[in-house]
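A.B. asks: structure for this input, please:
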Amino acid sequence: MLRQRLAADPKVVIFTRYVDTMNYLAEQIGRDKRYANTTALTIHGGLNERQRREVFLKFERAKVGVLVATDAISEGINLQHAAAQVIHYELPWNPNRLEQRNGRVDRFGQRKPVVYVRTMVMDETLDATILKVLVEKAAQIRQDYGFSPPYFGDETSILDLLEQHEVTLGPKQLSFEDWRSGVDKTTTEPTEDPFAEETLERIKGDSFYGQTHISLPEIERRLEETAATVGSPEQIQRFLFSGLNRFGCSVAENADGSWRILITNPALQTASVGQVIERATFDPEWALDDPDVTLLDVGHPLVRRLVEEVKQDAFREKGNHKGCPYGRTAYVVTPDVDEVTALFHLLARYVVNTEPTSIVEELLPVAVPVYGGEWSVLDGQHTSLTGEEVRRLLEVQSSAETRTGSEVQEVLTDALGMRGLERLLNDAVEARRRELIAERCSMRQQMEQREGTRTAEWLQGIDDLLPGSFDLLTVTVYYPG
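C.D. replies: Have a look, this model is predicted:
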């Protein structure tokens, strides 16, 4: 099977339950002359994050590669850019585990049109019979309800379940009692029957299961808005370069357009990154095509660490760096604005009257011209920019011009001292609350139209939002220039 799969596609991931089996398989592949040009690698729970990354890079770089792994990587590790084939060396009796393993390669971002999955099961054994029963039941439930049930975590619970449903394993199989004699029963907790009608109805009522046919374009729109607020690759690059310079680190451009980053400040060093990133990019497509290039995005450990250090630095008395004494502030000089503008980032909180009560947090940008015309500080007329104007402000290109610390401090003092600023910020928070209520009402109505008057329990109170509180996180001054 392995030779056939490698002939079709030169990358394969093999999952096994046991470290001994993992080592055995990798050793046999390495010894077999038929796999002389194949790189066999192993990964398991005993490796730290940096060691795992090194293994992944070797696997991505290999022309022909086999990655033998335990279930330590079946959750939270994504391999869709490196492989499109999975082999399960033995059957995990928890079908959810199969899905988690498959999900390492069969997920968004997979470039191959087809993902191949092979599960090795001994014919005419207990494994094969149990697998057949579970697959048939899950398929029937998916047909009836539109989703598959949650499964169970160990062999004993599966046998308990099959016994409860009076499933016959056949004369060639071990009896339940014979099989149980070899099982280490460490728990006496009852196993919930995932096939019971009351269980399935509860799942359908308490979650999105069974609602997958509903199209929610508002969710896609909000995701796009979040990405714009968090930052584009260009904005992340500007932040990272500025922050690295602030903390005494160096950045140099390589001949191919990638960046070499030397992390000399111990506060920014992490075990998974080290002191040097030889080739880095902010372009996701480039990183997908070249495994030797490190993608620097909001999830990268260096970016996360820099964000935390900048936040902490903002609260240190008088700061450790030259510049404006105000914490959590910045300025941008850009030809894309006509007047001095202050951008306030708020963290707004709302109370949702669901059962139990929940809290929603929103990152809310509010921009206000500091001087000029009807928005003058003197006459107290202040009007915030529209949502579209704020989005354009977040995307402006900065120029090479600078301002002195005293100049920035003066504008910040005026901006934070504007008459009616607190009312303006409260109005923005309230406007966002009304938008959230409208969005959630629309979502609830769509679901009620499809499901009738019987609304899922999790929807009750979802559009009942009360104002909570808000914090002012940052202030950025935009200068024309």
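A.B. asks: please make it C-alpha for all contacts and neighbour counts, starting now.
C.D. replies: Fine.
A.B. asks: and Arg238, how many neighbours?
C.D. replies: 13 (other Cα atoms under 10 Å).
A.B. asks: that one: what secondary structure?
C.D. replies: What DSSP: H, G, I helix; E, B strand; the rest coil gives for Arg238 is helix.
A.B. asks: gap between it and Val332?
C.D. replies: 11 Å (Cα to Cα, to the nearest Å).
A.B. asks: buried stuff in the longest helix belonging to the chain?
C.D. replies: If you go by DSSP state H, the chain has its longest helix at helix 421-451. The neighbour-count check on helix 421-451 (16 or more other Cα atoms under 10 Å) flags 421, 424-426, 428-430, 432-433, 436-437, 440-441, 443-444, 447 as buried.
A.B. asks: now do the SS call for the residue most central in space within the chain.
C.D. replies: Nearest to the mean C-alpha position of the chain, counting by Cα atoms, centre = their mean, stands Gly299 at 8.0 Å. Using three-state DSSP, the structure places Gly299 in coil.
A.B. asks: before we move on, what about Ala348?
C.D. replies: Applying three-state DSSP: Ala348 is strand.
A.B. asks: and it, what does it touch?
C.D. replies: Ala348 is in contact with 361-364, 429, 468-471, counting by Cα atoms under 8 Å, 6 or more residues apart in numbering.
A.B. asks: redo the residues you listed as TSV? Include distance to Thr212 and secondary structure.
C.D. replies: Below are the contacts of Ala348 laid out as TSV (distance: Cα to Cα, whole Å; DSSP: H, G, I helix; E, B strand; the rest coil):
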residue	distance to Thr212	secondary structure
Glu361	25	strand
Glu362	26	strand
Leu363	28	strand
Leu364	30	strand
Val429	32	helix
Gly468	32	strand
Ser469	34	strand
Phe470	34	strand
Asp471	36	strand
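A.B. asks: would you do the same for the sequence below? I want to compare the two.
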Amino acid sequence: RLGLLHGGLSVDEREQLRLAFQAEPSEHPMRVLLATDAASEGIDLQNHCHRLVNYDIPFNPNKLEQRIGRIDRYGQRRSPEIRHFVGSGWSGSVDSFEADLEFLSRVVKKVAQMKADLGSVNAVLSDRVQRRMLGERIDLGPDDLDVGPGGSVAAGGTVPVAENVREQVRRLRANLDDTVRELGITPAAVRRVVGTALSLARQQALTPYVDEKEHAEGLFTVPTLTGSWQRASAGLTEKLRREDLPPGTPPRQRPITFDPAMAKDRDDVVLAHLGHRLVDMSTRLLRGAVSNADVGLHRVTAVRSDDPRCEEVLIGAFSRFVLVGADGVRLHEEVLYAGGWAPATGRFRRLENLTVLGDLVGTALAAGRPVSGETRERLVERWPAVRPGVLSALEWRTRTRQESLTRLLGQRRAAEENRITTILDQFAATLRGAIEDPENDEDALFSRFEIARSREELAQYRKDRQAWQDRLDRLDQERRRELDVIAQRYRDPRQHQFPVAVVLVVPAAEEAR
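C.D. replies: This next block holds a predicted model:
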């Protein structure tokens, strides 16, 4: 089935064409899209398409690359196949029209090569093409493009050599994975945040998603939300209007998942990531609830654990830790946790292995099995004896964390000082270069443009040059002032701590007593 996309369509009509073309072949029959350059920018077409045919070749290779980028982008599972038309006998022709086609065909190959190399030579290619179309005889030979270090492309030394993008991506991916592990951003944790927030907001709870096709663990149906929470439902309904349904049938609501792996390569599932409105509203509500006693957030919970490592009651205490600079700027903020074992008899023992502590508490919270009323009463009676030990563990954790942040804050301070110094040095070099440039000399400037040296023009010219010099003279003082502000900010940061929650993990044996 053929779809037609052109500039005369409305925004909704274009979106329906895109959704149909991106849908699974079993969901929609549209498999061929004939489009003008209205489809050359800002549209994803890579889900089930890897072939593109250029009926015409634009003079500007930038536009050609934009076309190719509709299917040659993240999520493409096959190597894109790009084809274009040329005149018969083009390879040996010297006719003007045939030569143009031959030239443009080589441009196509160059663009494909530069995309493969992750380089950028658009400026050079655009200049060559435009000059060729204006009648100049331009040869585009293999020496015009040089492959630089790391497989990047440089053109005649005029375009900066791209860095090794793959290595940059690998490092960024490693940093992202480390951050996710450090902050505990797991699908179960994000789901728990949303579930708690919906309960606090007096909304209905998420329910497991079930339909006639599948019942997958990890898919959830968002209930009908009320009040301001209705905004969190935006984007959940199926956007593609299905032709097999009767007219007027409301669009189907898509399930959500908190696991990126489950949403990969699927249009019928919505990933509730950290930036999704439902998750964002939930985290905002819980953040406010932490410091607002009027919100009905329970700050103490007791859950049962079947983990064999948990032989005694384990207590995990959480606090909000904030470092503020001398000028009131927040330098660091995180939620710290500490805790230890609270046996039925004997003293509280601090657990210094925070990885084990976090794993035990997190696993127990994910299971979400509350203890019985009798067990809660026993824990309440035991709390006064263990409270000093829990507070001591939190103080120890705060102290060690503040010590470990010394190096991090030092690096951040050095980075800010270096940024200020670099910016002002570059600005000073620009001003100095403009002042010392012979082209800006009074005699050379007025002589070159044959401008009469009227009194007003000379006065304005000298005023401008004096303004440059005055600004240059003030830069040293401005640099010292900015560096003093940074030094004062990091000189003696003040730490603040606010209680968040206490979690008691009860082993099965304790629950059975």
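A.B. asks: now the TM-score, please.
C.D. replies: For this chain pair, the superposition-based TM-score is 0.53 by TM-score structural alignment, normalised by the length of structure 1; 365 aligned residues with a Cα RMSD of 5.9 Å.
A.B. asks: about what we covered before: from the contacts of Ala348 of structure 1, which would you call buried?
C.D. replies: In these, the ones that pass as buried (16+ other Cα under 10 Å) are 362, 364, 429, 468, 470.
A.B. asks: Leu244 of structure 1: which of the residues you listed is nearest?
C.D. replies: If you rank the buried ones among the contacts of Ala348 of structure 1 by distance to Leu244 of structure 1 using Cα to Cα, Leu364 comes first, at 26.4 Å.
A.B. asks: my guess is the closest one contacts Arg349. True?
C.D. replies: No. Judged on Cα atoms under 8 Å, Leu364 of structure 1 makes no contact with Arg349 at a distance of 10.2 Å.
A.B. asks: so what's the closest residue to Asp267 of structure 2 other than its chain neighbours up against?
C.D. replies: Nearest in space to Asp267 of structure 2, with sequence neighbours left out and distances taken as Cα to Cα, 6 or more residues apart in numbering, is Ala23 at 7.2 Å. Going by Cα under 8 Å, 6+ apart, Ala23 of structure 2 touches 47-48, 267.
A.B. asks: so where do the helices sit in structure 2?
C.D. replies: According to DSSP H, the helices that structure 2 contains are 11-22, 61-68, 96-116, 122-133, 165-183, 187-200, 260-263, 277-290, 354-367, 373-436, 442-448, 455-491, 508-512.
A.B. asks: out of these, flag the one nearest Ser319 of structure 2.
C.D. replies: Among the helices of structure 2, if distance is taken as Cα to Cα, the winner is helix 373-436, at 7.8 Å.
A.B. asks: so who does Met22 of structure 1 touch?
C.D. replies: Contacts of Met22 of structure 1 by Cα under 8 Å, 6+ apart are 16, 42, 68-70.
A.B. asks: ok, now how distant is it from Ser406 of structure 1?
C.D. replies: Taking Cα to Cα, one finds Met22 of structure 1 at 63 Å from Ser406 of structure 1.
A.B. asks: likewise for Thr199 of structure 1?
C.D. replies: Applying Cα to Cα to Thr199 of structure 1 and Ser406 of structure 1 gives a distance of 65 Å.
A.B. asks: who's more crowded, the two?
C.D. replies: Thr199 (15 against 12).
A.B. asks: would you turn the contacts of Ala23 of structure 2 into CSV with neighbour count and distance to Thr237 of structure 2?
C.D. replies: Listed next are the contacts of Ala23 of structure 2 as CSV, based on neighbours: other Cα atoms under 10 Å; distance: Cα to Cα, whole Å:
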residue, neighbour count, distance to Thr237 of structure 2
Asn47, 20, 20
His48, 17, 22
Asp267, 16, 11
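A.B. asks: what is the nearest of those residues to Gly358 of structure 2?
C.D. replies: Asp267 (34.6 Å).
A.B. asks: how close does that closest one get to Val190 of structure 2?
C.D. replies: Applying Cα to Cα to Asp267 of structure 2 and Val190 of structure 2 gives a distance of 21 Å.
A.B. asks: just put the helices of structure 2 in a markdown table and tack on distance to Gly339 of structure 2.
C.D. replies: As requested, these are exported to a markdown table (distance: least, Cα to Cα, whole Å):
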| stretch | distance to Gly339 of structure 2 |
| --- | --- |
| helix 11-22 | 51 |
| helix 61-68 | 56 |
| helix 96-116 | 53 |
| helix 122-133 | 59 |
| helix 165-183 | 18 |
| helix 187-200 | 20 |
| helix 260-263 | 32 |
| helix 277-290 | 19 |
| helix 354-367 | 7 |
| helix 373-436 | 6 |
| helix 442-448 | 75 |
| helix 455-491 | 30 |
| helix 508-512 | 18 |
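A.B. asks: nearest to Val502 of structure 2, out of those?
C.D. replies: helix 373-436 (9.5 Å).
A.B. asks: helices and strands around that closest one, which ones?
C.D. replies: Under the contact criterion of 3 or more Cα pairs under 8 Å, 6 or more residues apart in numbering; DSSP states H and E, helix 373-436 of structure 2 touches strand 314-324, strand 330-341, strand 349-350, helix 455-491.
A.B. asks: just to revisit the earlier point, let me have the buried ones among the contacts of Ala348 of structure 1 in JSON lines, extended by distance to Gly76 of structure 1.
C.D. replies: Below are those laid out as JSON lines (distance: Cα to Cα, whole Å):
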{"residue": "Glu362", "distance to Gly76 of structure 1": "26"}
{"residue": "Leu364", "distance to Gly76 of structure 1": "29"}
{"residue": "Val429", "distance to Gly76 of structure 1": "35"}
{"residue": "Gly468", "distance to Gly76 of structure 1": "33"}
{"residue": "Phe470", "distance to Gly76 of structure 1": "32"}
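A.B. asks: what's the farthest-apart pair in the residues you listed?
C.D. replies: Top of the distance list for the buried ones among the contacts of Ala348 of structure 1 (Cα to Cα): Leu364 and Gly468, 14.0 Å.
A.B. asks: run a quick neighbour tally on the nearest residue to Gln203 of structure 2 once chain neighbours are set aside.
C.D. replies: Nearest non-adjacent residue to Gln203 of structure 2, counting by Cα to Cα, 6+ apart: Leu225, 6.4 Å away. Look at Leu225 of structure 2: counted by other Cα under 10 Å, it has 17 neighbours.
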